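**Student:** task: produce atomic coordinates for the following.
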Amino acid sequence: MKKIVIDARMINHSGIGKCLQNLIPLLAGTYRIILIGNKNEITEYPWSRHISLIHLDCPILSIQEQLRLPLAIPDSDLFWSPQYNVPLFPIKAVKRLVTIHDVYHLSYYNSLSISKKAYVNIVINASIALSGKVLVDSVFTKAEILKYIKVDERKLVVNYNGVDTSVFRRITDRATLDEVIKKYNLPAKYVLYVGNVKPNKNLKRLMKAVAQIDREYRIVIVGKKEGFITEDSELFELMTSNPELNERVVFTGRVDDADLPVFYSLASVLAFPSIYEGFGLPPLEAMACGCPCVVSAIASIPEICGNAAHYVNPYDVDDIAQGINEVLSNSAYSGMLLRNGIERLGLFDWNRSAGKVREVIDSLF
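**Tutor:** Okay, here's the model as predicted:
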């Protein structure tokens, strides 16, 4: 049984964390897995009891990471980085595998400081050069990598993420719904956003769009404030300068995983107007919970959502508002989107995704 070491320091991050949480237990029966990360975070997951852990708590994309992570990696057959922040120094693993979810920092290169430009260039190029294979979440991300980096296309393997429909499903139990409403003080009607507040999430335009829809709807923002570039300070300036809008916004922070399907089930619509996504799980989770989606017509989002979402121009506030209004006011149309969504979900299965990871790992030996 091959010994696989996985960098699990991002186990609780919004997108990458979901991938780790779902793939690790599915791979544990095939390989001897060792996780590197914060033990307190990893041991929150029941499956971690059967997996070896090495405690390491250092920031991602940092000098400290480059000094401490290589020393933490034991003798092993393969080291898997779930993001391009790979160790640049030699490690004790025979082979390397990396997953690149997106190359946002290359696409929006000019938004970075000079030091971050240099660092991002080094680590992204190194992650590809040092790894035997590169897993990517979408055809879009594969094309983006080929646009910015000279690499053999055969090295890049598209592997879609999944949705656990046993977890993400429409919740109708009244007691469960009422419990979550009370716990988070949720409004009766709301537009839902799930994710972080990084600039590519486009929350400033979304809030301006929500200001144009019926006042009976508020916007509920689920997710913690995190970002490698910066938190979207303009977002908070917009709220503080507009008391009326501020009253319509509910920030929950990070919510319990068990509660998230309830948020989707209670929402009137999910708004996902990102200007850049390598994949984007929230629309699929929303579809599984019977929540119609209004999403951006750019990046990987059309590839993932297909005919199961209403598309808008994410740079046009009026178009975002009109899209939300269309879904809210047209039950026949939103019902069609939901039916298409159920069919669409068949493409995104964690077991299938884990199978592709096994196939790629085995191809390296």
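
**Student:** only C-alpha atoms from now on, for both contacts and neighbour counts.
**Tutor:** OK.

**Student:** top helix in this structure by residue count?
**Tutor:** Of all the segments of type helix in the chain, defined by DSSP state H, the longest one is helix 114-130.

**Student:** you'd agree Leu177 is up against Tyr184?
**Tutor:** No - with contact taken as CA atoms under 8 Å, Leu177 and Tyr184 are classed as non-touching, separated by 11.0 Å.

**Student:** higher neighbour count, those two?
**Tutor:** Neighbours around Leu177 and Tyr184, counted as other CA atoms under 10 Å, are more numerous at Leu177. The numbers are 18 against 15.

**Student:** so which strand or helix has that one?
**Tutor:** Under DSSP states H and E, the secondary-structure element containing Leu177 is helix 174-184.

**Student:** the residue lying closest to Ala354 once chain neighbours are set aside: what secondary structure?
**Tutor:** By the measure of CA to CA, 6 or more residues apart in numbering, the closest residue to Ala354 outside its immediate chain neighbours is Leu23, 5.8 Å from it. Three-state secondary structure (criterion: DSSP: H, G, I helix; E, B strand; the rest coil) places Leu23 in helix.

**Student:** could you also give me the structure for this next sequence, so I can compare it with the first?
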Amino acid sequence: MKQFKIAIDISPTIDANSLRGVGFYTKRLVPALQQQIKKNLDYQNWTIDLVQQNNLDYQKYNLIHYPYFDPFKLSIPPKKIPTIITVHDLIPRQFKSHFPVGIKGEIKWQIQKQRLKQTDYIITDSHSSKYSIHEITKYPLDKIYSIYLAADKKFKPIPQKSNLIKTKKKYNLPTKFVLYVGDINWNKNIPQLVKSCLALNYPLVIVGSSATKTDVPQHPWTKDLIWLQKKYAQLQKQNPKQQKLILTGYVDDQQLN
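**Tutor:** Below you'll find the predicted structure:
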């Protein structure tokens, strides 16, 4: 039986997205698919290669999967072979007033949208995103598949108390707290989360490199990040040892687990 060769673009695991959700998604998607191929006899002639766009020989493959779609960057080339694209969401187009872009951004969006329409199928994270993508791009609804994300097997109760104590000490963590891991964007509603935790007198720990960025430019896309950093500075000024709001910065997978 002839081999069916799949290429998966792993650019999100090595560029600026590597520490974001899309990088996390791609790093876990690839081994999970490879495991399914090993276990399922129906896929015994399938192979997966990890590729990057700048050195990709399309003629070698039957299918390519792009696990990331950026509406304002030319992140996918014109279609050359059967293509699947994962579009996690189109929130910047759904709520344009909160995510304004200039003329270049609008032009790139039009190019990206046309390239997206050429793809064979779209994968997204939820039914809500599925209908938003259809509404915004007019891409056929029956070719968009909702595949919900699952927690990594690494995330489980930690039996070794020594590991917990070590992590708690390193980040100066309270015994109980609310944990948020991710970017600081308008759609994450971080200011309301902070206000709610402060009102309830419950510690909030925010994990991620974006929260501790320096020299953040004034821009509509960064307004919630700037608000968060100002609130944190205010609380620190009141009490340098405060544990109401903790910004850890980047935390590696091993400690996050």
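
**Student:** and the helix or strand just after the longest helix of the first structure, how far from the second structure on average?
**Tutor:** Once helix 114-130 of the first structure ends, the next helix or strand along the chain (criterion: DSSP H and E) is strand 133-136. Once the two models are superposed, strand 133-136 of the first structure sits on average 0.8 Å from its counterpart in the second structure (mean CA distance after the TM-score superposition for the first structure).

**Student:** in the second structure, what stretch matches strand 133-136 of the first structure?
**Tutor:** Counting by TM-score structural alignment, strand 133-136 of the first structure lines up with residues 121-124 of the second structure.

**Student:** which residues are in contact with that stretch?
**Tutor:** Judged by CA atoms under 8 Å, 6 or more residues apart in numbering, the contacts made with stretch 121-124 of the second structure from elsewhere in the structure are 83-89, 130, 143-148.

**Student:** rerun at 6 Å
**Tutor:** 84-88, 143-146 (CA atoms under 6 Å, 6 or more residues apart in numbering).

**Student:** buried ones in the longest helix of the first structure, by neighbour count?
**Tutor:** By neighbour count with 16 or more other CA atoms under 10 Å, helix 114-130 of the first structure contains the buried residues 116, 120, 123-128, 130.

**Student:** mind listing the strands for the second structure?
**Tutor:** Assigned by DSSP state E, the strands in the second structure fall at 4-9, 46-51, 63-66, 83-86, 121-124, 144-146, 178-181, 204-207, 245-249.

**Student:** what about Tyr68 of the second structure, distance to Ala32 of the second structure?
**Tutor:** Distance, Tyr68 of the second structure to Ala32 of the second structure, by CA to CA, to the nearest Å: 17 Å.

**Student:** more crowded one of these two?
**Tutor:** Neighbours per residue, other CA under 10 Å: of Tyr68 of the second structure and Ala32, the larger number sits with Tyr68, 23 against 11.

**Student:** counterpart of the helix holding Leu177 of the first structure in the second structure, which residues?
**Tutor:** Under TM-score structural alignment, the match for helix 174-184 of the first structure is residues 161-171.

**Student:** what about Ser166 of the first structure, how many neighbours?
**Tutor:** Neighbours of Ser166 of the first structure (other CA under 10 Å): 7.

**Student:** for Pro12 of the second structure, that is, sorry about that
**Tutor:** Residue crowding around Pro12 of the second structure was assessed by other CA under 10 Å; the count is 24.

**Student:** next one: the match of helix 174-184 of the first structure to chain centre, how far?
**Tutor:** Here the centre of stretch 161-171 of the second structure is set off from its chain's centre by 27 Å, with CA atoms, centre = their mean, to the nearest Å.

**Student:** same thing with stretch 356-365 of the first structure?
**Tutor:** What separates the centre of stretch 356-365 of the first structure from the centre of its chain is 23 Å, taken as CA atoms, centre = their mean.

**Student:** ok, the residue nearest to Ala354 of the first structure to Leu186 of the first structure distance?
**Tutor:** Distance, Leu23 of the first structure to Leu186 of the first structure, by CA to CA: 32 Å.

**Student:** Asp9 of the second structure matches what in the first structure?
**Tutor:** For Asp9 of the second structure, the aligned residue in the first structure is Asp7 (criterion: TM-score structural alignment).

**Student:** which non-adjacent residue is nearest that match?
**Tutor:** With CA to CA, 6+ apart, the residue lying closest to Asp7 of the first structure is Ile36, at 5.0 Å.

**Student:** distance-wise, check that neighbour relative to Ala93 of the first structure.
**Tutor:** Where Ala93 of the first structure is concerned, Ile36 of the first structure sits at a distance of 13 Å (CA to CA).

**Student:** who has more neighbours out of the two?
**Tutor:** Summary of the neighbour comparison: Ile36 of the first structure and Ala93, criterion other CA under 10 Å, with Ile36 having more neighbours (23 against 18).

**Student:** that one reaches Ile4, doesn't it?
**Tutor:** No - with the criterion set as CA atoms under 6 Å, Ile36 of the first structure and Ile4 do not qualify as a contacting pair; they are 10.9 Å apart.

**Student:** tell me how many other residues crowd Lys156 of the second structure.
**Tutor:** Neighbour count for Lys156 of the second structure, taken as other CA under 10 Å: 9.

**Student:** what count of nearby residues applies to the nearest residue to it once chain neighbours are set aside?
**Tutor:** Residue nearest to Lys156 of the second structure in three dimensions, not counting chain neighbours: Asn257, with 7.2 Å by CA to CA, 6+ apart. Here the neighbour count serves as a burial measure; for Asn257 of the second structure (other CA under 10 Å) it reads 13.

**Student:** from Asn163 of the second structure, how far out is Asn257 of the second structure?
**Tutor:** The spacing between Asn257 of the second structure and Asn163 of the second structure, counted by CA to CA, is 10 Å.
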